[in-house]
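In: the amino acid sequence is not available; the structure is as follows:
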């Protein structure tokens, strides 16, 4: 492009970042991000979401958090995608409390969690043994009538509530499934 005299745009960089992260080329993505800034091309929400997603794929949450903070500092409102990506990253690195903090923050900024947000956070809460918090999040999900595409989270919720000895909470998971029109199976 450059040798033909065609200047890259923000869109060009966003596509390149996505490809670099998919092909696990973090250093190349970083180099092109610096190039983008050098050319005076300001990142937008898509740029930040792509970079944050890339860093979370590498389990580099400090860098992802820096980009998340930088995004907000530049008055670019994080979207539900931004928050869900950060939450997923924290769940993967077993920092569920940080994911929960962002889950609460998302609502304080007027952005509502969506099905992928719940599907990302709930299994992490179960794995971390945070069954009380999982109950609260499930209740919120049911009140908003948001049914996740991945129904396996209900098995995880049932297992964690049963292991904790809270059979009422396990029963509430089954009631949530009925309310959300999730078909129950013998395993449930």
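Out: Looks like it arrived, so ask away. It should be emphasised that the depicted structure is a prediction, and the values quoted were computed from it without experimental measurement.

In: rest of the way, CA atoms for contacts and neighbours
Out: Will do.

In: now name the helix or strand holding the most centrally placed residue in the chain.
Out: In the chain, the centroid-proximal residue (CA atoms, centre = their mean) is residue 84; its distance is 2.2 Å. Assessed by DSSP states H and E, residue 84 sits inside helix 80-92.

In: list of residues touching that helix?
Out: Under the contact criterion CA atoms under 8 Å, 6 or more residues apart in numbering, helix 80-92 has outside partners 48-49, 52-53, 56-57, 59, 61, 64-65, 68, 96, 98-100, 102-103, 106, 111-114, 116-117, 120-121, 124.

In: could you tell me how many residues sit around residue 149?
Out: 11 (other CA atoms under 10 Å).

In: then the one 10 residues further on?
Out: Each residue near residue 159 was counted by other CA under 10 Å, and the total is 15.

In: below is structure B, check it against A:
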């Protein structure tokens, strides 16, 4: 061997190692493959003339997902470092890559929440100026940022309060950091632990403490909290307030109002919300219609059930049957009856 060269696999073999490691969720093997690739990149950049090797961004997204599944901080940091070296400051990472990084940090537990919110801050600084609809989707706590919501509510109100006070302190720092997306995650986290009081206080603090304006995701988080605790009246009042301020409800808003009516065992009102949803240009999903149908059957509201079937036919949704669910329900009912007897 040439003593001046370290023994390491060729570049293509490193890619094969990464592929095998990700399929097997082997974070150690993936880390070693990245380490070999980093050495190749450094060596080739020091050549004359230099040669620049790069790792595809899609591969880094898969590596970040593997780091999240295997709870590997080492692989997460290595994947992000090699991505930055591949981009060479000529362009920024895609939004999907930042979301994968945030998800990976969130999966590592409450100890990594600070880094997750740090990644969110970087993400907001790059993509926060996107058009309104794109921003709603990118920073939605119900979809794109939901892993961060789960991490915030993992230990109940203790973690939620800790994150909130950190955000409050950062808003008073120099320069201040105020994140509406982070506050929306806290509101939905409060809804997940059925704490409508904390959700309402956080919603109010958006404007009073942080000086920000609530968006549709903020309203959706509080509507979710009200709906879970059967506070349908408050949820509807918030919905009317949202519309009076000129904020356009999105599909999630209508879905949450449908849930609020179903919790109150009122399928007729749920169907009226779906009608309003259709008028606004949104299509009800199969999941929404199936939830309404189940409530119609339990309340023996066959007229509303026929309306659900008509909606399914109108939008070409195949509803299927509830045979397995009904069988389990009947078995449980029979068991309870026998136990009472």
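Out: Here it is on my side, so go on. Bear in mind the structure is a predicted one, so any value in this text is a computation, not a measurement.

In: re earlier: tell me, the helix holding residue 84 of structure 1 lands on which residues of structure 2?
Out: Across structure 2, the stretch matching helix 80-92 of structure 1 (TM-score structural alignment) is residues 216-228.

In: quick check: that stretch compared with structure 1, mean distance?
Out: For stretch 216-228 of structure 2, the mean distance to aligned residues of structure 1 following superposition is 1.5 Å (mean CA distance after the TM-score superposition for structure 1).

In: what do we get in structure 1 for residue 96 of structure 2?
Out: Counting by TM-score structural alignment, residue 96 of structure 2 has no partner.

In: and the residue nearest to residue 96 of structure 2 when sequence neighbours are not counted, how many residues sit next to it?
Out: Once flanking residues are discounted, residue 96 of structure 2 sits nearest to residue 61: 7.5 Å by CA to CA, 6 or more residues apart in numbering. Neighbour count of residue 61 of structure 2, defined by other CA under 10 Å: 21.

In: ok, residue 210 of structure 2 next?
Out: Residue 210 of structure 2, neighbours per other CA under 10 Å, totals 19.

In: let's verify it: helix, strand, or coil?
Out: coil (DSSP: H, G, I helix; E, B strand; the rest coil).

In: ok, it touching residue 178?
Out: Yes: between residue 210 of structure 2 and residue 178 there is a contact under CA atoms under 8 Å: 6.7 Å.

In: follow-up on the earlier one: ok, average deviation of the helix or strand following the helix holding residue 84 of structure 1 from structure 2?
Out: Using DSSP H and E, the next helix or strand after helix 80-92 of structure 1 towards the C-terminus is helix 96-108. Here the mean offset of helix 96-108 of structure 1 against structure 2 after fitting is 2.2 Å, by mean CA distance after the TM-score superposition for structure 1.

In: to the chain's geometric centre, what's the distance from helix 96-108 of structure 1?
Out: 10 Å (CA atoms, centre = their mean, to the nearest Å).

In: buried residues in the helix or strand following that helix, which are they?
Out: Next in sequence after helix 96-108 of structure 1, counting helices and strands by DSSP H and E, comes helix 115-127. Buried residues in helix 115-127 of structure 1, counted by 16 or more other CA atoms under 10 Å: 116-126.

In: residues of the helix holding residue 84 of structure 1 that come out buried?
Out: 80-92.

In: what's the answer for stretch 172-188 of structure 1, then?
Out: Buried-residue list, stretch 172-188 of structure 1, by 16+ other CA under 10 Å: 172-174, 176-177, 180, 182.

In: what residues does that stretch touch?
Out: Residues contacting stretch 172-188 of structure 1 (CA under 8 Å, 6+ apart): 138-139, 142, 145-147, 151, 154-155, 157-158.

In: that stretch: end-to-end distance?
Out: 12 Å (CA to CA, to the nearest Å).

In: could you do stretch 70-81 of structure 1 as well?
Out: 16 Å.

In: tell me where structure 1 has helices.
Out: 10-22, 26-38, 45-57, 61-73, 80-92, 96-108, 115-127, 131-143, 152-163, 167-179 (DSSP state H).

In: mean shift of the shortest one relative to structure 2?
Out: Mean deviation of helix 152-163 of structure 1 relative to structure 2 after superposition (mean CA distance after the TM-score superposition for structure 1): 2.6 Å.

In: list the contacts of that helix.
Out: Here helix 152-163 of structure 1 has contacts from 119, 122-123, 126-127, 129, 131, 134, 167, 169-170, 173-174, 177, 187-188, using CA under 8 Å, 6+ apart.

In: with the second one instead?
Out: Contacts made with helix 26-38 of structure 1 from outside it, assessed by CA under 8 Å, 6+ apart, are listed as 10, 13, 16-17, 20-21, 42-43, 54-55.

In: these, buried ones only, as a PyMOL selection?
Out: This is how PyMOL selects the buried members of those, with burial counted by 16+ other CA under 10 Å:
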select buried, resi 10+13+16+17+20+21+43+54+55
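
In: could you dump the contacts of helix 26-38 of structure 1 to CSV with distance to residue 30 of structure 1?
Out: Shown next, in CSV, are the contacts of helix 26-38 of structure 1 (distance: CA to CA, whole Å):
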residue, distance to residue 30 of structure 1
10, 15
13, 11
16, 11
17, 9
20, 9
21, 10
42, 15
43, 13
54, 10
55, 10
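
In: check the gap between residue 70 of structure 2 and residue 63 of structure 2 for me.
Out: On the measure of CA to CA, residue 70 of structure 2 and residue 63 of structure 2 end up 10 Å apart.

In: my error: substitute residue 95 of structure 2 in the last question.
Out: 16 Å.

In: and the two? Which one has more around it.
Out: Remark: of residue 95 of structure 2 and residue 63, residue 63 carries more neighbours, 29 against 14, as counted by other CA under 10 Å.

In: was I right to think the more buried one contacts residue 79?
Out: Yes: shown here, residue 63 of structure 2 and residue 79 form a contact pair, counting by CA under 8 Å, at 6.5 Å.

In: count the neighbours of the equivalent of residue 160 of structure 2 over in structure 1 for me.
Out: Residue 160 of structure 2 maps onto residue 26 in structure 1 when the alignment is built from TM-score structural alignment. Number of residues near residue 26 of structure 1 (other CA under 10 Å) recorded here: 18.

In: what do you get for residue 169 of structure 2?
Out: Neighbours of residue 169 of structure 2 (other CA under 10 Å): 12.

In: quick one: map it onto structure 1.
Out: Structural correspondence for residue 169 of structure 2 with respect to structure 1 (TM-score structural alignment): residue 35.

In: got the buried residues of helix 80-92 of structure 1 as TSV, with distance to residue 162 of structure 1 columns?
Out: Below are these laid out as TSV (distance: CA to CA, whole Å):
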residue	distance to residue 162 of structure 1
80	31
81	32
82	33
83	30
84	27
85	29
86	29
87	25
88	25
89	27
90	25
91	22
92	23
